[in-house]
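Novice: Quick one, structure for this:
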Amino acid sequence: MTPTLLQKLLSEFLGTALLLAVVIGSGIMAEGLAQGNVALALLCNTLATVGGLYILIEVFGPVGGAHFNPAVSLVMTLRGYMPWSLLGLYVVVQLAGAACGAWLTHAMFDVPVWQWATKVRSGPALWLAEGVATAGLLLVILRAPAARVAAMVAAYIGAAYFFTASTSFANPAAAFGRMFSDSFAGIQPASVPAFMLAQVAGALVGWLLHRALGGDRPVTQSAPDIPPANHPRAA
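Specialist: Okay, here's the model as predicted:
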């Protein structure tokens, strides 16, 4: 049975909210347990994100595509696999889900629900890192074997936590949600716009590289439904 529009949007909202809960919550927990060891905290944060992202893609992929990421939704729309009329709706629910995920995490850890991040993440090196991280993410999504997309995306993000200077947000919704959390995973609001621009640019580069490597070309008409990330039509 083809999921309804409401079901697709709900899956994107829930998936993005839970992804932010995993990222922020594991950061809070890791920072508290690591007793000042930043490397250990980052490793714990990474491992939780890898596991959580894999599960979320598998759970929500068959419903709404498991994008959880406006940059991914944009590329899927440019490829012709998602109607332009849905792009705005996807982006709205992803951003809303990201913010709600941050607030939910704060409530679970009994800290102030409403807060602003103070961690500055800015500068050409970090912007380049976000572009590289997002380009690589799109290459993995578009070129991974259909049945292994979830595992490969999760593994790539885990690796990118350590090989990029920015710890690989690679997701405008993640950057948006993390500015509401003054925690290990936070990013100061003033740093967010440049991160988002770098991520969108990186996503477009990733798509163009996919095409240069012999990948698909956009179809002339939008598909009637949004293929999940691990569906052959989306890969």
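
Novice: Only C-alpha atoms from now on, for both contacts and neighbour counts.
Specialist: Fine.

Novice: and stretch 23-42, which residues are buried?
Specialist: 23-28, 30-31, 41-42 (16 or more other C-alpha atoms under 10 Å).

Novice: Also stretch 6-15?
Specialist: Result for stretch 6-15 [16+ other C-alpha under 10 Å]: buried residues 8-15.

Novice: Can you tell me which of those residues lies closest to Leu204?
Specialist: Glu12 (21.1 Å; C-alpha to C-alpha).

Novice: ok, that closest one to Leu19 distance?
Specialist: For Glu12, the distance to Leu19 equals 10 Å [C-alpha to C-alpha, to the nearest Å].

Novice: And for Cys44?
Specialist: When Cys44 is compared with Leu19 (using C-alpha to C-alpha), they lie 15 Å apart.

Novice: To compare against the first, here's the next sequence to fold:
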Amino acid sequence: MTPARLAILGIAVSAGAVAAYLASGSDPAAPPPVQQAAPAIRTVEVLVSAVEIPLGGTVGAKELKWQTWPADGAGQGFITRQAQPTGVEDFTGSIARASMLPGEPVRREKLIKSDTTGVLSALLPAGSRAIAITIDNRGANTAGGFILPNDRVDVIRIYRDDAASKVQGTDVVVSETLLRNIRVLAIGQNIQERNGEKVVVGETATLELDPRQVETVTLAQRQGQLSLSLRSLRDISKTDEQIVKPEDVNLTIVRYGTSSQR
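Specialist: Below you'll find the predicted structure:
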């Protein structure tokens, strides 16, 4: 082999050795990322409705069950198995004060234990009274028959003004809104809508009133006729001043020959 070739071969070997040395001193490859396990979710067993429970329905053991629930999502009003292990037995025989959907957590305020009283008295809040007024089951004085239990209504009194009738020589009939935003407890003996029924069934409407309102309605029934005006769902939480416009309630009343606006 010639000296030139030997020189070239020596240079190549030297370059390879330098490259190998440099490669051996490079940083090691990064290790694959370590996958951390997701934190365990704390759970509790919450008492829920196993089936749909209607308003006024009697709750049995088959209507209730324990269901696993995230502990962070269990509200203060929830009934847990840890706090009340006999929850199913404790609430068996209760009456539902509000309708409940399947899987809905049971709250104490929605169920009431009633061994001796009737359903309607169990549904009444403390301090309230229930009174029934006569209605036309054809819907002539009940918003065309579309008032259902738990709707809100205004009670309108229609009566003959004797004083104005004497002055005018003819019957003068006056109407006035007696009560506003009153809850309907029942229509006839129905305390809830059944089978998608959308019409009034029965000849009475049972209203939730306070003791003073009971006296007012009882007297008004003796003096004239009562009608119910259905309120919008959007108006339930509003005050009457927000709903009634002055120009909508002006009424001319004639008493002893003198006109007045109401």
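
Novice: now what about the TM-score between them?
Specialist: Overlay of the two chains. TM-score (TM-score structural alignment, normalised by the length of structure 1): 0.20; 77 aligned residues with a C-alpha RMSD of 5.6 Å.

Novice: on that earlier part again, could I get the buried residues of stretch 6-15 of structure 1 in JSON lines, plus columns for distance to Ala133 of structure 1 and secondary structure?
Specialist: What follows is those, written out as JSON lines (distance: C-alpha to C-alpha, whole Å; DSSP: H, G, I helix; E, B strand; the rest coil):
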{"residue": "Lys8", "distance to Ala133 of structure 1": "26", "secondary structure": "helix"}
{"residue": "Leu9", "distance to Ala133 of structure 1": "26", "secondary structure": "helix"}
{"residue": "Leu10", "distance to Ala133 of structure 1": "27", "secondary structure": "helix"}
{"residue": "Ser11", "distance to Ala133 of structure 1": "24", "secondary structure": "helix"}
{"residue": "Glu12", "distance to Ala133 of structure 1": "21", "secondary structure": "helix"}
{"residue": "Phe13", "distance to Ala133 of structure 1": "23", "secondary structure": "helix"}
{"residue": "Leu14", "distance to Ala133 of structure 1": "24", "secondary structure": "helix"}
{"residue": "Gly15", "distance to Ala133 of structure 1": "20", "secondary structure": "helix"}
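
Novice: Closest one of these to Val72 of structure 1?
Specialist: Of the buried residues of stretch 6-15 of structure 1, the one sitting nearest to Val72 of structure 1 (C-alpha to C-alpha) turns out to be Glu12, at 12.0 Å.

Novice: that older thread, tabulate the buried residues of stretch 6-15 of structure 1 (CSV), appending distance to Leu95 of structure 1.
Specialist: Formatted as CSV, the buried residues of stretch 6-15 of structure 1 follow (distance: C-alpha to C-alpha, whole Å):
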residue, distance to Leu95 of structure 1
Lys8, 15
Leu9, 12
Leu10, 12
Ser11, 13
Glu12, 10
Phe13, 8
Leu14, 11
Gly15, 11
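
Novice: so how far is Val132 of structure 1 from Val22 of structure 1?
Specialist: 23 Å.

Novice: Helices of structure 1, residue ranges please.
Specialist: In structure 1, the helices defined using DSSP state H lie at 5-34, 38-64, 70-78, 84-108, 124-143, 149-163, 172-178, 192-212.

Novice: most packed of the ones you listed?
Specialist: Across those, averaging neighbours per residue (mean count of other C-alpha atoms under 10 Å) puts helix 172-178 on top, at a mean of 28.

Novice: For that one, name the packing helices and strands.
Specialist: Packing partners of helix 172-178 of structure 1 (3 or more C-alpha pairs under 8 Å, 6 or more residues apart in numbering; DSSP states H and E): helix 5-34, helix 70-78, helix 84-108, helix 192-212.
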